[in-house]
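Chemist: What follows is a protein structure lacking sequence information:
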């Protein structure tokens, strides 16, 4: 699966934003206080952004989704991909990956948080969608053979989109049981309750995670 397939499978912008927020909230509750979470979601962070969602695996692979008033810009990087700028002679994005990015999102190609200290773009996947579009867009890319851009595994939780997929991932990553009913509750966008927090992580409390959950914009049930 390449960026082409991800573009066909990603949900529309509002649903994608809700999904990213849900995954970030689940990571907050499962691993409160950590600075090494996979999934983050919050306001701003880059010019023109209303919200930014991101994934970092700690090994140099990542994606960011910039939600703006114009739509959404998706930036992914597989550091072992032969399409990486570090694997080419010119240090530039793979031909076709960013050539068609519309002007409304083009500044993000040089945004410092998406480049290294030399201005090299850390990018192997690029997608975008304006609010007037009826589908996610991508460039015309001549892939080097196989699913080489990293899109398949980078975006797998977003293209699957099910609570079961997140449960499987979290159970493997955190090496402990993860309550599926609680994951479904958060995926449905229902206010975070003390019972859901306890089901996900008995070692924490709603008060301990409230500030970080609030920063994602996710609703929290009032304390009774």
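Modeler: Received it, and whenever you're ready, just let me know what you need. Here the structure is a predicted model, which is why all the values come from computation and not from measurement.

Chemist: switch to C-alpha atoms for all contacts and neighbour counts from now on
Modeler: Noted.

Chemist: element containing the residue minimising distance to the centre of the chain, please.
Modeler: Nearest to the mean C-alpha position of the chain, counting by CA atoms, centre = their mean, stands residue 54 at 3.9 Å. Taking DSSP states H and E as the definition, residue 54 sits inside strand 49-56.

Chemist: Residues in contact with that strand: which ones?
Modeler: Residues from elsewhere that reach strand 49-56, judged by CA atoms under 8 Å, 6 or more residues apart in numbering: 17, 20-21, 36-45, 62-69.

Chemist: Second structure follows, compare the two:
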């Protein structure tokens, strides 16, 4: 039977530090480019809990992902609402094997109510990596054509500023320079120049609250 996309995606995912760094950068870039918090594609909450941070994606069409970073590693859910693996297409049940083998250190993230409806996670994708692991892992899911992992986690798995440039120019329908995106991907402190090159309608002072929530470095 077909192996779902998550098997291939977790082989391309960079290490924990890189995924966390890129996730933070994506949130900052969307903060600069999009003045409406309700329609931002990527978000990052450095205050998710006392010990956790969370990277969130919501595309406004019902698709989403959530990655929780903790001292133990990272745990991720993805949800493609059109996937045949959706709980809504399977009597409100998770696809067999999806969360099998999740380490105990990630059970709180696995069972997080914010990622669930009526106690069932909104998930067609699930993977994780502990600080002791040498690779990302997932459950023994199979027998389906598409779980959405390939496009849901495309920018995180790619890890290059060029990938975000391509995404943002299409999504926001603007022409962007690569250099300020590289600046943000390197987690270098934002400057007025970087902000205004990306979005002439934004000023650095507009972003203080969002930068603090994301936990992005300040100058």
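Modeler: Thanks, I have the structure now. Quick caveat: nothing in here was measured; it's all calculated off a predicted structure.

Chemist: one step back: give the aligned equivalent of the residue nearest to the centre of structure 1 in structure 2.
Modeler: Using TM-score structural alignment, the partner of residue 54 of structure 1 in structure 2 is residue 56.

Chemist: where do the strands sit along structure 2?
Modeler: Applying DSSP state E to structure 2 gives strands spanning 42-45, 53-58, 64-70, 73-79, 116-117, 120-121, 125-130, 137-138.

Chemist: Arrange these in JSON lines, one row each, with distance to residue 218 of structure 2 as further columns.
Modeler: Output for the strands of structure 2, formatted as JSON lines (distance: least, CA to CA, whole Å):
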{"stretch": "strand 42-45", "distance to residue 218 of structure 2": "16"}
{"stretch": "strand 53-58", "distance to residue 218 of structure 2": "18"}
{"stretch": "strand 64-70", "distance to residue 218 of structure 2": "21"}
{"stretch": "strand 73-79", "distance to residue 218 of structure 2": "25"}
{"stretch": "strand 116-117", "distance to residue 218 of structure 2": "34"}
{"stretch": "strand 120-121", "distance to residue 218 of structure 2": "35"}
{"stretch": "strand 125-130", "distance to residue 218 of structure 2": "29"}
{"stretch": "strand 137-138", "distance to residue 218 of structure 2": "34"}
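
Chemist: quick one: which of those strands is nearest residue 95 of structure 2?
Modeler: Closest to residue 95 of structure 2 of those, according to CA to CA: strand 125-130, at 9.2 Å.

Chemist: once aligned to structure 1, how far is the closest one on average?
Modeler: Mean deviation of strand 125-130 of structure 2 relative to structure 1 after superposition (mean CA distance after the TM-score superposition for structure 1): 0.5 Å.

Chemist: Report all helices and strands that that strand contacts.
Modeler: helix 5-12, strand 73-79, strand 137-138 (3 or more CA pairs under 8 Å, 6 or more residues apart in numbering; DSSP states H and E).

Chemist: Deepest in the core, which of the ones you listed is it.
Modeler: strand 73-79 (a mean of 24; mean count of other CA atoms under 10 Å).

Chemist: Give me the residues contacting that strand.
Modeler: By CA under 8 Å, 6+ apart, strand 73-79 of structure 2 touches 16, 63-69, 86, 106, 109-110, 122-131, 147-149, 152.

Chemist: from those residues, which would you call buried?
Modeler: 16, 63-69, 86, 106, 109-110, 122-130, 147-149, 152 (16 or more other CA atoms under 10 Å).

Chemist: returning to that earlier point: are any of the contacts of strand 49-56 of structure 1 buried, and which?
Modeler: Here, 16+ other CA under 10 Å leaves 17, 20-21, 37-42, 62-68 buried among those.
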